[in-house]
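Enquirer: Predicted model and sequence follow; I will ask about them next.
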Amino acid sequence: MAKSLFFPGNVPLRLSQIPRSISSHNQTNSSLPLSSTTKQFRHGFQRILHFDAKSTRSLCTKAVISEIPNQRYYPKVGAHSTGPIPASQLLQVVETAAKTGAQVVMEAVNKPQNISYKGVTDLVTDTDKMSEAAILDVVNKNFGDHLVLGEEGGIIGDSSSDYLWCIDPLDGTTNFAHCYPSFAVSVGVLFRGKPAAASVVEFVGGPMCWNTRTFSATAGGGAFCNGKKIHVSQTEQVERSLLVTGFGYEHDHAWATNMELFKEFTDISRGVRRLGAAAVDMCHVALGIVEAYWEYRLKPWDMAAGVLIVEEAGGAITRMDGGKFCVFDRSVLVSNGALHARLLEKIAPATEKLKSENFEHSLWFKPENYTTDL
């Protein structure tokens, strides 16, 4: 018998409970300047969905060093504000969307799955599709003029919107199909290309004892788990850290490079885990139970929610080459901040070498004509 998914107070959220207008004072994040050590390069977009024309961007491989010894700051990835929509209203819809998708997943988690394949080992279930449909219904009922990028449905809506919803209806589908814990529903919304609000519903436990916990964040508003504020760990030594990484389905140069990084960090840390769900991995960094997570070739729907939750919990986010990160990048390193520079000492050179071997590092899955502040 499938268990019901309950929310705070054991009362399921209903769309009718979402106020259309809730007053709120939005806090803003001021982005810190990049290091003067930069280099320019050209990039083009791969034709997978729709992408912008060629443009230039900066690569920053050094953090901004403060006057405080051993303290480094990294450029913020979150939006300066949630825009014209109050933060409380936007977050309530984001959380409701994620929890609505999670209800679909909860009802299916102990039942046989109808599985199909995107690749040799990259699978998708009917639950992925039903969860995304349920999430889209919430978004459309509240913000029908917003643009949506879903893992299963692709681009939907008006590309002139300042808002882009990045939806992963079931992050960790393989784990879900095997009833192995470490999967989640992830919903993040960007304002002009930068994360503004996020919610991740993580499934914990296992067969016969499934439960959930909900992570959430707004730009400048802090990060929370089940309504309680969370913060990254304060660990400053790699030797005392527990780390997490991930591997894509393609066993190519990026896969081999990360396998070497996996070996190196396993040798010098308390261990490196591979759990199989990017949103979950990032939320664990935000919760302070692991110190860092990195991976190549993630998609916007994998990262949009998680990176904001980590940043609002006090963590740091860059690309794996050390450059300023955005959700359309092909690599990410998130950490508690204190370890970030130490991790980059090994990760950045390996990534630069990979780029010299024709690893594609341009932005991808950025909808054509979508306006950003990037």
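Expert: Ah, there it is. Numbers count the residues shown, from 1 in each chain.
Enquirer: can we go C-alpha only for contacts and neighbour counts from here?
Expert: OK.
Enquirer: Run through the neighbouring helices and strands of the strand ranked longest in the chain.
Expert: Assignment by DSSP state E gives strand 194-204 as the longest strand of the chain. Judged by 3 or more Cα pairs under 8 Å, 6 or more residues apart in numbering; DSSP states H and E, strand 194-204 is in contact with helix 87-108, strand 183-191, strand 211-218, helix 278-287, helix 300-312.
Enquirer: Residue 236 is nearest to which of the ones you listed?
Expert: Minimum separation from residue 236 across those (Cα to Cα) falls at helix 278-287, 13.9 Å.
Enquirer: Compute the inter-axis angle for the longest strand of the chain and strand 183-191.
Expert: Put simply, strand 194-204 runs at 170 degrees to strand 183-191, going by axes from the mean of the first three to the mean of the last three Cα atoms, to 10 degrees.
Enquirer: Identify each buried residue in strand 194-204, please.
Expert: 194-204 (16 or more other Cα atoms under 10 Å).
Enquirer: Got another one to weigh against that:
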Amino acid sequence: MNTAQIIDKAMVATEKAGAFLLESARKIQKSDIEVKGSNDFVTYVDKTAENMLLEELSSILPGSSFIAEESGISEKRGEFTWIIDPLDGTTNYIHHVPLYSISIGLMKGDELVGGIIYEPNAKEMFHAVKGEGAFLNNSKIAVTQNPKMADSLWATGFPYHQFEKLGEYMNFIAWSMQHTHGLRRLGSAAVDMAWVACGRLDGFFEFGLKPWDVAAGTILIEEAGGKVTDFSGGDKHIFNQELIASNPYIYEEFFKNFHEIFFRK
């Protein structure tokens, strides 16, 4: 079974988990919400959806390993590793804001080879396979070709527990508000990245992110022709908790201004 066939099967499992999220959204109660940390929540829905995915993905690739938001890192058992967020946008979900997603990345060794982001409210299934492009509901997608920050639309997320860089972050947000068409804060980093991949946004940046937030989005954007780095311009963004993603034409202008403002001494 090749990577494309693996991802096809995984999309079926993802759609089932998405149906569960939608069905459960109507039933969620305040008593179902657990607090993991400052502004960090989990519900039985996250846990059940993750267990559904673990079971299905294990059957697709027996012996594969997992890095998952709720259950953590499994023992390394084979060459393939699934990186899973069963509900990216839990805060939106518990407040009945209909924008959240399932995010699944697939690594072979240390290389991302596939990714899926599913936004069940809109029934939008994004997927990518290394070397084969990125797709939305099986139609090929691409990042924008806009080269100017002045004509761009970006997304970001606000830190919810790592506040030590909040001042620098807000300085750059203030600059962005004055030098772009605007910033959006959707509440799901995976959706932010999917929207960059399909050209709805020119770029996305955030810090404090986890591997399950960004793995699938990384391969989507790269296969759609975009560029993804950490804040230093390197390739440590999946495990380094910081990320810049954009079309390749606007990246340098963003990076220059971001560094001048965010790292100002």
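Expert: Arrived safely, thanks for sending. Keep in mind the model is a prediction, meaning the values are calculated, not measured.
Enquirer: now what about the TM-score between them?
Expert: The TM-score (TM-score structural alignment, normalised by the length of structure 2) is 0.94; 263 aligned residues with a Cα RMSD of 1.6 Å.
Enquirer: In structure 1, which residues correspond to stretch 129-139 of structure 2?
Expert: Mapped onto structure 1 using TM-score structural alignment, stretch 129-139 of structure 2 covers residues 218-228.
Enquirer: Now the matching stretch: buried residues?
Expert: Buried residues in stretch 218-228 of structure 1 (16+ other Cα under 10 Å): 218-225.
Enquirer: now the longest strand of structure 1 against helix 300-312, angle please.
Expert: Going by the same axes, to 10 degrees, strand 194-204 of structure 1 makes 100 degrees with helix 300-312.
Enquirer: for the stretch 51-200 of structure 1, what spans make up the helices?
Expert: With DSSP state H, counting those that start in this stretch as the criterion, the stretch 51-200 of structure 1 has helices at 87-108, 126-142, 173-177.
Enquirer: Of these, which is nearest residue 326 of structure 1?
Expert: Closest to residue 326 of structure 1 of the helices of the stretch 51-200 of structure 1 is helix 87-108 (Cα to Cα; 20.0 Å).
Enquirer: Against structure 2, what's the mean shift for that closest one, could you check?
Expert: Mean deviation of helix 87-108 of structure 1 relative to structure 2 after superposition (mean Cα distance after the TM-score superposition for structure 1): 1.8 Å.
Enquirer: for that helix, packing partners?
Expert: helix 126-142, strand 163-171, strand 183-191, strand 194-204, strand 211-218.
Enquirer: Report the mean deviation for the first one after fitting onto structure 2.
Expert: Between helix 126-142 of structure 1 and the aligned residues of structure 2, the post-superposition mean distance stands at 0.8 Å (mean Cα distance after the TM-score superposition for structure 1).
Enquirer: can you pull the contacts of residue 9 of structure 2?
Expert: residue 60 (Cα atoms under 8 Å, 6 or more residues apart in numbering).
Enquirer: Can you tell me what it aligns to in structure 1?
Expert: So, by TM-score structural alignment, residue 9 of structure 2 is matched to residue 93.
Enquirer: Please verify my assumption that residue 241 of structure 2 contacts residue 210.
Expert: Yes: contact criterion Cα atoms under 8 Å: residue 241 of structure 2 and residue 210 qualify, at 5.7 Å.
Enquirer: rewinding a little: now do the same end-to-end measure for the match of stretch 129-139 of structure 2.
Expert: 14 Å (Cα to Cα, to the nearest Å).
Enquirer: Please compute how far that stretch lies from its chain's middle.
Expert: Centroid displacement of stretch 218-228 of structure 1 relative to its chain, using Cα atoms, centre = their mean, to the nearest Å, is 15 Å.
Enquirer: Tell me which of the helices and strands packed on strand 194-204 of structure 1 lies nearest to residue 119 of structure 1.
Expert: helix 300-312 (17.9 Å).
Enquirer: helices or strands next to that closest one in the packing?
Expert: Where contact means 3+ Cα pairs under 8 Å, 6+ apart, helix 300-312 of structure 1 is packed against strand 163-171, strand 183-191, strand 194-204, strand 211-218, strand 222-225, helix 278-287, strand 316-318, strand 331-335.
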